[in-house]
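Q: need a 3D model of the following:
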Amino acid sequence: MNYAELVQRVGWGEEFQFYYKDEEYWISLNKEGYYLTRGKDSYTQSFATTEELFREGRIDGKSIYDIWELIEI
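A: The predicted structure is shown next:
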């Protein structure tokens, strides 16, 4: 899967688990919005839209796009 496909599929309502630097993360959603959650401590960032999640969501201070090549799905 490439980055554009991930963005598209999240926009369709799919949820994803992935790993970055051997740490688990989740992209999830419910009626309230979209979430980027770190598994080890359940630290969660919340967003109103998929666009906001991919624009504003941060892992180690970087966007998902910036670290895409290091992410394992």
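Q: when you work out contacts or count neighbours from here on, use the C-alpha atoms and nothing else.
A: Noted.
Q: flag every buried residue along the top strand by length along the chain.
A: Using DSSP state E to define each element, the chain has its longest strand at strand 23-30. Residues of strand 23-30 classed as buried by neighbour count (16 or more other C-alpha atoms under 10 Å): 24, 25, 26, 27, 28, 29.
Q: let's see this one next, to set against the first:
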Amino acid sequence: MEYSELVQRVGWGEEFQFYYQNEEYWISTNKEGYYLTRGKDSFTQSFQTAEELFKEGRIDGETILELWGLVEI
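A: Below is the predicted model of the structure:
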């Protein structure tokens, strides 16, 4: 999947599970916002919009775009 497709589909309300360095992460949404969650300890970052999640969300100090080549869906 291309990064742009992920961004578009999350904007539509789809949720995704992915792995980065063998750790599970989730992008999820509900009526209150969008969430980036690390599976092992449920550490969650919350955002008002999908755009904000992709701009401000961080994994090891990097955005999802910066890590995209290392992400497994």
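Q: so after superposing, what's the score?
A: Laid over one another, the chains give 0.99 as their TM-score (TM-score structural alignment, normalised by the length of structure 1), with 73 aligned residues with a C-alpha RMSD of 0.2 Å.
Q: picking up where we left off before, by how much does the longest strand of structure 1 deviate from structure 2 on average?
A: For strand 23-30 of structure 1, the mean deviation from structure 2 after alignment is 0.2 Å (mean C-alpha distance after the TM-score superposition for structure 1).
Q: distance from the chain centre to the lengthiest helix in structure 1, please.
A: Identified as the longest helix of structure 1 according to DSSP state H is helix 3-11. Mean-position distance between helix 3-11 of structure 1 and its chain equals 10 Å (C-alpha atoms, centre = their mean, to the nearest Å).
Q: now residue 13 of structure 1, what's its secondary structure?
A: Taken by DSSP: H, G, I helix; E, B strand; the rest coil, the conformation at residue 13 of structure 1 corresponds to coil.
Q: ok, now which ones touch it?
A: The neighbours of residue 13 of structure 1, taking C-alpha atoms under 8 Å, 6 or more residues apart in numbering as the test, are residue 29.
Q: quick one: map residue 12 of structure 1 onto structure 2.
A: In structure 2, the residue paired with residue 12 of structure 1 is residue 12, using TM-score structural alignment.
Q: from residue 48 of structure 2, how far out is the residue of structure 2 positioned farthest from its centre?
A: Distance from the C-alpha centroid of structure 2, by C-alpha atoms, centre = their mean, peaks at residue 31 (16.7 Å). Computed as C-alpha to C-alpha, to the nearest Å, the residue 31 of structure 2 to residue 48 of structure 2 distance reads 10 Å.
Q: ditto for residue 12 of structure 2
A: 14 Å.
Q: give me every residue that touches the most centrally placed residue in structure 1.
A: For structure 1, the residue nearest the mean C-alpha position is residue 27 (4.2 Å; C-alpha atoms, centre = their mean). Listed by C-alpha under 8 Å, 6+ apart, the contact partners of residue 27 of structure 1 are 10, 15, 16, 17, 34, 35, 36, 37.
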